[in-house]
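Prediction below, plus the sequence it came from.
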Amino acid sequence: MSRGFVKEDDQEENPIIPNRAPLPAGAANYVTANGLKELILEQESLEAERKAVPAEESPEKRSALKVINGKLNMLIERINSAEVVDLSEIESDEIRFGAIVTFQFSNESQKRIFQIVGVDEADVKEKKIAFTSPIAKALMGKKTKENTQLQLENGTKDITIHKIEYPSS
């Protein structure tokens, strides 16, 4: 077949669309109310970005739209599967999803504070860790003043829990 009869789209490479944060197979997609708001804002931003793509037909436009649409599809899938956990209703003295935990590694003098959140909300800079992370798994179910261990490739780290709180909203 002559190249003249091949659709132009067939000659373009498909862009690489980065995956969202991994959610283990079969795991619920827990999110905080704030996390769901952030996902919806991200969706609105991507939709605005899609509208801003120039109207003229070009390989660059088609590629940009494929990336945006791919990101939107993955995001909408996450939004649709989101299970919002109402943190204001949690009255617990143990660490669960949404808890803000103050803890300390036995070999360090400084205390650390992290909130356990959904996979899409996790951001170490913001002191938020995913409930699927090894440290969150080590902390889950523990209480204040309790000790636990974090399993690492080269051994274990002892952890002491100092404070557990849940945000009111």
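Yep, it's here.

make it CA atoms for all contacts and neighbour counts henceforth
OK.

Would you tell me which strand is longest in the protein?
For the chain, the strand with the greatest residue count under DSSP state E is strand 155-165.

Please enumerate residues in contact with that one?
93-95, 99-107, 142-151 (CA atoms under 8 Å, 6 or more residues apart in numbering).

Let's see that with 7 Å instead.
Here strand 155-165 makes contact (CA atoms under 7 Å, 6 or more residues apart in numbering) with 93, 95, 99-106, 143-151.

And for stretch 76-89?
Residues contacting stretch 76-89 (CA under 7 Å, 6+ apart): N29, Y30, V31, T32, A33, L39, G98, Y166, P167, S168, S169.

circling back: now the contacts of strand 155-165: which count as buried?
By neighbour count, with 16 or more other CA atoms under 10 Å, the contacts of strand 155-165 hold 95, 99-105, 143-144, 147-150 as buried.

could those residues be laid out in CSV, adding secondary structure and distance to E44?
As requested, those are exported to CSV (DSSP: H, G, I helix; E, B strand; the rest coil; distance: CA to CA, whole Å):
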residue, secondary structure, distance to E44
I95, coil, 33
A99, coil, 28
I100, strand, 29
V101, strand, 32
T102, strand, 34
F103, strand, 37
Q104, strand, 39
F105, strand, 40
K143, strand, 39
T144, coil, 40
N147, strand, 43
T148, strand, 41
Q149, strand, 41
L150, strand, 38
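
this is the comparison structure:
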Amino acid sequence: MNKVPMTVEGADALRAELNDLKKVQRPRIIEAIAEAREHGDLKENAEYHAAREQQSFCEGRIQEIEGKLSNSQVIDVKAIPHSGKVIFGTTVTIVNVETDEEKVYRIVGDDEADVKVNKISISSPIARALIGKEEGDVVMVKAPGGDVEYEIDKVEHI
């Protein structure tokens, strides 16, 4: 099975969520189920059914996170020598050649991607176009709205 790249921060966030689910959420849900059982008839007990549904979601998320962590390859970009090239985990400042609009993106794993905080997936069209390029290079990104040319302004190993 192929390993999925993940930053150290992404892996830490998943581990923290997993810890919360196992040590805080799971016991709280078990307590809610036990309390709802004490109320009597389970067929018509809305509290019981709601707690069981929460338990199902919680256990599913635990399995999902454990699966992601077991299939991940954690990459610490700070430990990689600075080559000036765009690689997984680097922060890249790009400038649209036509509009001079500047954007800053960090290239991360699929599970960590969040455009709202400028984190793009390694499998996104922009990241695929940038990987392996250096500062000063001009890249063509095949976007859904058409091809866009960007110049790589800065590559940072943060």
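Great, that's in hand. Worth saying up front: this structure is predicted, and the values here are computed from it rather than measured.

circling back: the longest strand of structure 1 vs structure 2, average distance?
Once superposed with structure 2, the aligned residues differ from strand 155-165 of structure 1 by a mean of 0.7 Å; criterion: mean CA distance after the TM-score superposition for structure 1.

Can you check which part of structure 2 that strand sits on?
Alignment of strand 155-165 of structure 1 against structure 2: residues 146-156, by TM-score structural alignment.

So what does V4 of structure 2 match up with in structure 1?
Aligned counterpart of V4 of structure 2 in structure 1: N29 (TM-score structural alignment).

which residues touch its match?
S81, A82, E83, G118.

can you pull the contacts of the corresponding residue of structure 1 for V108 of structure 2?
In structure 1, V108 of structure 2 lines up with V117, judged by TM-score structural alignment. Counting by CA under 7 Å, 6+ apart, V117 of structure 1 makes contact with V31, T32, F97, G98, K128, I129, A130, F131.

Adding distance to V53 of structure 1 and secondary structure, write these out as JSON lines.
JSON lines is the format used below for the contacts of V117 of structure 1 (distance: CA to CA, whole Å; DSSP: H, G, I helix; E, B strand; the rest coil):
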{"residue": "V31", "distance to V53 of structure 1": "31", "secondary structure": "strand"}
{"residue": "T32", "distance to V53 of structure 1": "32", "secondary structure": "coil"}
{"residue": "F97", "distance to V53 of structure 1": "39", "secondary structure": "coil"}
{"residue": "G98", "distance to V53 of structure 1": "38", "secondary structure": "coil"}
{"residue": "K128", "distance to V53 of structure 1": "33", "secondary structure": "strand"}
{"residue": "I129", "distance to V53 of structure 1": "34", "secondary structure": "strand"}
{"residue": "A130", "distance to V53 of structure 1": "33", "secondary structure": "strand"}
{"residue": "F131", "distance to V53 of structure 1": "36", "secondary structure": "coil"}
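
can you put those residues in JSON lines and add distance to S63 of structure 1?
Shown next, in JSON lines, are the contacts of V117 of structure 1 (distance: CA to CA, whole Å):
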{"residue": "V31", "distance to S63 of structure 1": "31"}
{"residue": "T32", "distance to S63 of structure 1": "33"}
{"residue": "F97", "distance to S63 of structure 1": "38"}
{"residue": "G98", "distance to S63 of structure 1": "38"}
{"residue": "K128", "distance to S63 of structure 1": "33"}
{"residue": "I129", "distance to S63 of structure 1": "33"}
{"residue": "A130", "distance to S63 of structure 1": "32"}
{"residue": "F131", "distance to S63 of structure 1": "34"}
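
Let's see if you can find the most crowded of those residues.
Counting neighbours by other CA atoms under 10 Å, the top entry in the contacts of V117 of structure 1 is V31, with 28 neighbours.

quick revisit: turn the buried ones among the contacts of strand 155-165 of structure 1 into CSV, columns for distance to N73 of structure 1.
Output for these, formatted as CSV (distance: CA to CA, whole Å):
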residue, distance to N73 of structure 1
I95, 33
A99, 30
I100, 31
V101, 34
T102, 36
F103, 38
Q104, 40
F105, 40
K143, 39
T144, 41
N147, 42
T148, 39
Q149, 38
L150, 36
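
Name the SS class of the counterpart of S88 of structure 1 in structure 2, please.
Taking TM-score structural alignment, S88 of structure 1 has K78 as its aligned residue in structure 2. Judged by DSSP: H, G, I helix; E, B strand; the rest coil, the three-state class of K78 of structure 2 is helix.
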